[in-house]
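K.L.:
fold the following.
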Amino acid sequence: MNNLPSDFWNERYADAEYAYGIAPNDFFKAQLDAIKPGDILLPAEGEGRNALHAAKQGWNVTAFDSSSGGRKKAIQLSLDHGVAMHYEVADVLEFKTNKKFDVLGFIYAHFPIEIRKAANQRLIELLKPGGIVIFEAFAKTQLGNPSGGPKSLEMLFSIEEIEAEFSGIQFILMEEKFIQLNEGQFHQGKADVIRFVGIKE
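P.N.:
Have a look, this model is predicted:
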């Protein structure tokens, strides 16, 4: 049995098929398309579906993930569609950049609970003042639902946890709701998610 998160994700991304499809997350797309393109950072970006959409819309894309398999498929997507993205293999607390970003896209970025607050705060530091956070992840009531998500309650979110972990962010939209997921093989069916849009103060 694999113990490292990167091992899990490399195994999931080993198939030629894209595990979560190549279309962007619906919430991410709707929010991003309303913003003038600039510099965007996408942590835990997996196989690159959201990075691809951002790049096609004219964003300067920086992405990272712990999975080398995810990066390989993301780069192939960018080549197939004739767009550029900068994509690194790195754990969240080890990712380094000299850039500051206009947007952070957290799309199902479920970090281990023991590092999650530090990881989220570290990423917020990379956001410009007035920069925007777009966030969607599974809520705690998603536990056991076959439509997707971590199998550990502590890796799922509550609104109260998000408000505590994203200090320095002014929330302009925050909602927990049931949605219909249709994202590749592993995000299918009714799901309980939390979404927010916030601005760095």
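
K.L.:
could you use CA atoms for every contact and neighbour count after this?
P.N.:
OK.

K.L.:
check contacts around Lys72.
P.N.:
Listed by Cα atoms under 8 Å, 6 or more residues apart in numbering, the contact set of Lys72 reads Glu47.

K.L.:
immediately after the helix or strand that contains it, which helix or strand?
P.N.:
Using DSSP states H and E, Lys72 sits within helix 68-81. Sequence order places strand 86-89 as the next helix or strand after helix 68-81, per DSSP H and E.

K.L.:
residues touching that following strand, excluding its own?
P.N.:
Contacts for strand 86-89 (Cα under 8 Å, 6+ apart): 61-68, 71, 75.

K.L.:
if you set the cut-off to 7 Å instead, what comes out?
P.N.:
Surrounding strand 86-89, the residues in contact under the criterion Cα atoms under 7 Å, 6 or more residues apart in numbering are 61-68, 71.

K.L.:
just stretch 119-137 next, same as before
P.N.:
Here stretch 119-137 has contacts from 28, 92-93, 100-109, 165-166, 193-201, using Cα under 7 Å, 6+ apart.

K.L.:
just the buried ones from those?
P.N.:
The neighbour count (16 or more other Cα atoms under 10 Å) marks 28, 92, 100-109, 165-166, 193-200 as buried among those.

K.L.:
among the residues you listed, which lie within strands?
P.N.:
Among those, the residues falling in strands (DSSP state E) are 101-107, 193-200.

K.L.:
ok now whatever helix or strand Ala51 lives in, how far from the chain's centre?
P.N.:
Take DSSP H and E as the rule and Ala51 turns out to sit in helix 49-56. Using Cα atoms, centre = their mean, to the nearest Å, the distance from the centre of helix 49-56 to the centre of the chain it belongs to is 12 Å.

K.L.:
to check against the first, give me the structure of this:
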Amino acid sequence: MTTHEQYTAAFWDERYRGSEQIWSGAPNAVLVQEVADLAPGSALDVGSGEGGDAIWLAQQGWRVTAIDVSQVALGRVAARAEAEGVADRVTTMPVDLFAEELPGPHDLVTAHFMQLPGAVRPRLYRAIARAVAPGGTLLLVGHDPEGMPPEAEHDHPHDMFATAEELVTELGDAIEGWTIEVAERRGRDAVQPDGRPRFLYDAVLRVRRSR
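P.N.:
Below is the predicted model:
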């Protein structure tokens, strides 16, 4: 399997169909922390999966566009939005990040744990940055290379992990003149697939576009 095949609709539709639910359904903790001081507006959830982040944002008053390459995942987002009573604030849209432009602009653009290959990450993250409205916020969160278990490289080669500082460098002139509000390695407790506890680090980058 090539790297790109791991990001296709066919790959992810098959993976979602193979399980009733893959992710926890809870919002990412960093998202909850980092948007606490932001006034709700329009948000773009990139790689929304089953919609844990998108639903939570809508519950906080945001108008959310949830995008993902998988229609199966987006169907779950829409169904949960309906069940949670926020369907009027959640729009789903299939988007192949490798081939299509992102909808925008938005007051908040967020992407969590997409773990993109290093060879394409700068181009794709710059495309994500272009979806941020003037005065808006870009929030990128991924696994920091520090402390990642060796077995993680079975599914994620080492170049898929980047520090927040490396993300700033890769974004380059796409965020020139923006305000870097957070660029750090942030620790958290986690649970491994076999149930054992583990301490991991996230790379957290939050930048605000100038008006």
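
K.L.:
can you pull the TM-score for these?
P.N.:
For this chain pair, the superposition-based TM-score is 0.85 by TM-score structural alignment, normalised by the length of structure 1; 200 aligned residues with a Cα RMSD of 2.9 Å.

K.L.:
tell me what the helix holding Ala51 of structure 1 is packed against?
P.N.:
strand 60-65 (3 or more Cα pairs under 7 Å, 6 or more residues apart in numbering; DSSP states H and E).

K.L.:
what does the strand it packs on correspond to over in structure 2?
P.N.:
Under TM-score structural alignment, strand 60-65 of structure 1 corresponds to residues 63-68 of structure 2.

K.L.:
need the contact partners of that stretch.
P.N.:
By Cα under 7 Å, 6+ apart, stretch 63-68 of structure 2 touches 41-49, 54, 58, 74, 89-95.

K.L.:
any idea how far that stretch is from the chain center?
P.N.:
Worked out by Cα atoms, centre = their mean, stretch 63-68 of structure 2 lies 11 Å from the chain centre.

K.L.:
over to stretch 136-145 of structure 1?
P.N.:
The answer for stretch 136-145 of structure 1 is 15 Å, by Cα atoms, centre = their mean.

K.L.:
what residues of that stretch count as buried?
P.N.:
Quick answer for stretch 136-145 of structure 1 (16+ other Cα under 10 Å): 136-140, 142-143.

K.L.:
stretch 91-98 of structure 1 now?
P.N.:
So for stretch 91-98 of structure 1, counting by 16+ other Cα under 10 Å, buried means 91-92, 95.

K.L.:
again with stretch 2-16 of structure 2
P.N.:
For stretch 2-16 of structure 2, by 16+ other Cα under 10 Å, it's 7, 9, 12-13, 16.

K.L.:
other residues contacting that stretch?
P.N.:
22, 69-73.

K.L.:
what do you get if the cut-off is 8 Å, keeping everything else the same?
P.N.:
Here stretch 2-16 of structure 2 makes contact (Cα under 8 Å, 6+ apart) with 22, 69-73, 96, 117.

K.L.:
out of these, which are buried?
P.N.:
Buried by 16+ other Cα under 10 Å: 69-73, 96, 117, out of the contacts of stretch 2-16 of structure 2.

K.L.:
just flag the most distant two among these.
P.N.:
Longest distance between any two of those is 23.6 Å, between Val72 and Pro117; criterion Cα to Cα.

K.L.:
how near is the nearest residue to His53 of structure 1 once chain neighbours are set aside to Leu42 of structure 1?
P.N.:
Excluding the flanking residues, the one nearest His53 of structure 1 by Cα to Cα, 6 or more residues apart in numbering is Pro24, at 6.1 Å. According to Cα to Cα, to the nearest Å, Pro24 of structure 1 stands 12 Å off from Leu42 of structure 1.

K.L.:
so for those two, which sits in the more crowded spot?
P.N.:
Set Pro24 of structure 1 next to Leu42 and count neighbours by other Cα atoms under 10 Å: Leu42 wins out with 24 against 19.

K.L.:
mind listing what the equivalent of that one over in structure 2 touches?
P.N.:
Alignment note (TM-score structural alignment): Leu42 of structure 1 maps to Asp45 of structure 2. Neighbouring residues of Asp45 of structure 2 by Cα under 8 Å, 6+ apart: 53-54, 64-67, 109-111.

K.L.:
what's the answer for Asn145 of structure 1, then?
P.N.:
Residues near Asn145 of structure 1 by Cα under 8 Å, 6+ apart: Ala191.

K.L.:
ok, back up a step: with distance to Glu160 of structure 1 as extra columns, can I get the contacts of strand 86-89 of structure 1 in JSON lines?
P.N.:
Listed next are these as JSON lines, based on distance: Cα to Cα, whole Å:
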{"residue": "Val61", "distance to Glu160 of structure 1": "30"}
{"residue": "Thr62", "distance to Glu160 of structure 1": "29"}
{"residue": "Ala63", "distance to Glu160 of structure 1": "27"}
{"residue": "Phe64", "distance to Glu160 of structure 1": "27"}
{"residue": "Asp65", "distance to Glu160 of structure 1": "26"}
{"residue": "Ser66", "distance to Glu160 of structure 1": "27"}
{"residue": "Ser67", "distance to Glu160 of structure 1": "30"}
{"residue": "Ser68", "distance to Glu160 of structure 1": "33"}
{"residue": "Arg71", "distance to Glu160 of structure 1": "32"}
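
K.L.:
of the residues you listed, closest to Ser158 of structure 1?
P.N.:
Of all those, Asp65 has the smallest distance to Ser158 of structure 1: 23.6 Å, by Cα to Cα.
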